[in-house]
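Colleague: A predicted structure for the sequence below; I have some questions about it.
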Amino acid sequence: MAGTRQERAEPATADREIVISRVIDAPRELVFEAFTEVRHLSRWWGPEGFTTTTRSFEFREGGEWDFVLHGPDGTDYSEWIRWLRIAPPELIVLLHGESRDDPNAFESVLTFTPDGAATLILMRTVFRTKEQRDEAVEKYHAIEGGRQTLNSLAAYVTEIVRKGAEG
């Protein structure tokens, strides 16, 4: 039609999602591996000042990770993840909540894209409702916490690359 133009539509989930990305100066396979092995996850997972204790871990589609995040103020947060889809080394889809039966569990899609010798990681998290998304942002500082978590991942894998270059 003359005079019309197509505009890119916002995704239907735009008001319920958080999107965070980070370029990490490490190969995609290594960045992906940091998500697949509990020995890696326990070294970087969580926002600044948090530590992680794993109760159980099985990285496979349908597998689960049951863990506790220990906050810098001494508060413990029970956490649970089910791995829904895994396509090494480019995609992880997961369901994340406080427990297996958490009605407010949310889905995250992580993509790992080569960016020269580095990796672009994109984390798209979709909540069930706009209100749940807003609460995660306002009460739990989900955007800043997500950025800090990806910064921790970047520091961790960059250190592995540096040590590998020295060895």
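Modeller: Great, that's in hand.

Colleague: hey, let's count contacts and neighbours off CA atoms from now on
Modeller: Noted.

Colleague: Okay, now stretch 31-40: how far is its last residue from its first?
Modeller: The first and last residues of stretch 31-40 sit 10 Å apart, counting by C-alpha to C-alpha, to the nearest Å.

Colleague: Okay, buried residues for that stretch please.
Modeller: For stretch 31-40, a neighbour-count test (16 or more other C-alpha atoms under 10 Å) marks 31-32, 34-36, 38 as buried.

Colleague: With stretch 98-109 instead?
Modeller: 98-100, 105-109.

Colleague: any idea which of those is the one closest to Ile160?
Modeller: Distance to Ile160 across these (C-alpha to C-alpha) is lowest for Val109, with 24.6 Å.

Colleague: try it against this one:
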Amino acid sequence: MPERIMGTVKSDAEREIVLSRVFDAPRKMVWEAWTDPKQVAQWWGPNGFSTTIEEMDVRPGGVWKQVMHGPDGTDYPNESVFVDVVQYERLVYTLTGGFKGGSPVKMEKTTTFEDEAGGTRVTMRAVFDSAEARDQNVRDYGSIEGGKQTLERLAGYLTHRLAEATAAV
């Protein structure tokens, strides 16, 4: 919904980042890759990053604590609280995080999973408190390119899992 600020209407589009990709994998497999902490740790984050999942309780009110480790040794601790979870369809959570000395990150994220063209479309939508907060996040954290790279890493992970499943048959 648009937000009213001092008599003007400010669109969510000015405060959001939306990334979407179709994966050549069934929705259940994509969902599990996204919600199983052992699998998430295999692909989460931009190129060169690794991720330690400290806690991941995928249910409304559940907490997801993780630390992304940058290739330069910088740690990026994040904590999310799930607001809405609809199995195989949608995850909604609030995220706070950043790195020591960096600008704090705060956003609401919605990730949807939809059947499309024999695969699964994943759409990630991050909404910030303001356009300025979104722009700062893009500048300080490279969140658009990082999000694209994260989805690319998920694609590689799913391709590997599908190959393993095919070989096992």
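Modeller: Arrived safely. Predicted model only: the values in this text are computed from it and were never measured.

Colleague: Any idea what the TM-score is?
Modeller: Both chains were compared after superposition, and using TM-score structural alignment, normalised by the length of the first structure their TM-score is 0.88; 156 aligned residues with a C-alpha RMSD of 1.9 Å.

Colleague: So which of the buried residues of stretch 98-109 of the first structure belong to strands?
Modeller: Residues of those located in strands (DSSP state E): 106-109.

Colleague: now the residue most central in space within the second structure, nearest residue through space, not along the chain?
Modeller: For the second structure, Met124 is the residue whose C-alpha lies nearest the centre (C-alpha atoms, centre = their mean; 6.2 Å). Distances taken as C-alpha to C-alpha, 6 or more residues apart in numbering place Thr111 nearest to Met124 of the second structure, at 4.4 Å, with adjacent residues excluded.

Colleague: Please apply the same query to Arg27 of the second structure.
Modeller: Spatial nearest neighbour of Arg27 of the second structure, excluding adjacent residues (C-alpha to C-alpha, 6+ apart): Thr120 at 5.2 Å.

Colleague: How many residues are close by the one you found?
Modeller: Residues lying near Thr120 of the second structure (other C-alpha atoms under 10 Å) number 22.

Colleague: Likewise for the one 10 residues further on?
Modeller: The burial metric for Ser130 of the second structure, expressed as a neighbour count using other C-alpha under 10 Å, is 17.

Colleague: How about Glu138 of the first structure?
Modeller: The tally of other residues near Glu138 of the first structure (other C-alpha under 10 Å) stands at 11.

Colleague: And it? What does it align with in the second structure?
Modeller: Counting by TM-score structural alignment, Glu138 of the first structure lines up with Arg139 in the second structure.

Colleague: For the host helix or strand of its match, which residues meet the burial criterion?
Modeller: Assigned by DSSP states H and E, Arg139 of the second structure belongs to helix 131-141. Buried residues in helix 131-141 of the second structure, counted by 16+ other C-alpha under 10 Å: 131, 133-137, 141.

Colleague: I'd guessed Thr125 of the first structure sits against Ala14; true?
Modeller: No - here Thr125 of the first structure lies out of contact with Ala14, judged by C-alpha atoms under 8 Å, at a distance of 10.2 Å.

Colleague: Roughly how far does Thr159 of the second structure sit from Glu89 of the second structure?
Modeller: Taken as C-alpha to C-alpha, the span from Thr159 of the second structure to Glu89 of the second structure is 21 Å.

Colleague: no no, Tyr76 of the second structure
Modeller: To Glu89 of the second structure, Tyr76 of the second structure is 28 Å away according to C-alpha to C-alpha.

Colleague: re the thing from before, would you check that the residue nearest to the centre of the second structure makes contact with Val18?
Modeller: Yes - between Met124 of the second structure and Val18 there is a contact under C-alpha under 8 Å: 5.6 Å.

Colleague: which residues are in contact with both of those two?
Modeller: Counting by C-alpha atoms under 8 Å, 6 or more residues apart in numbering, no residue touches both Met124 of the second structure and Val18.
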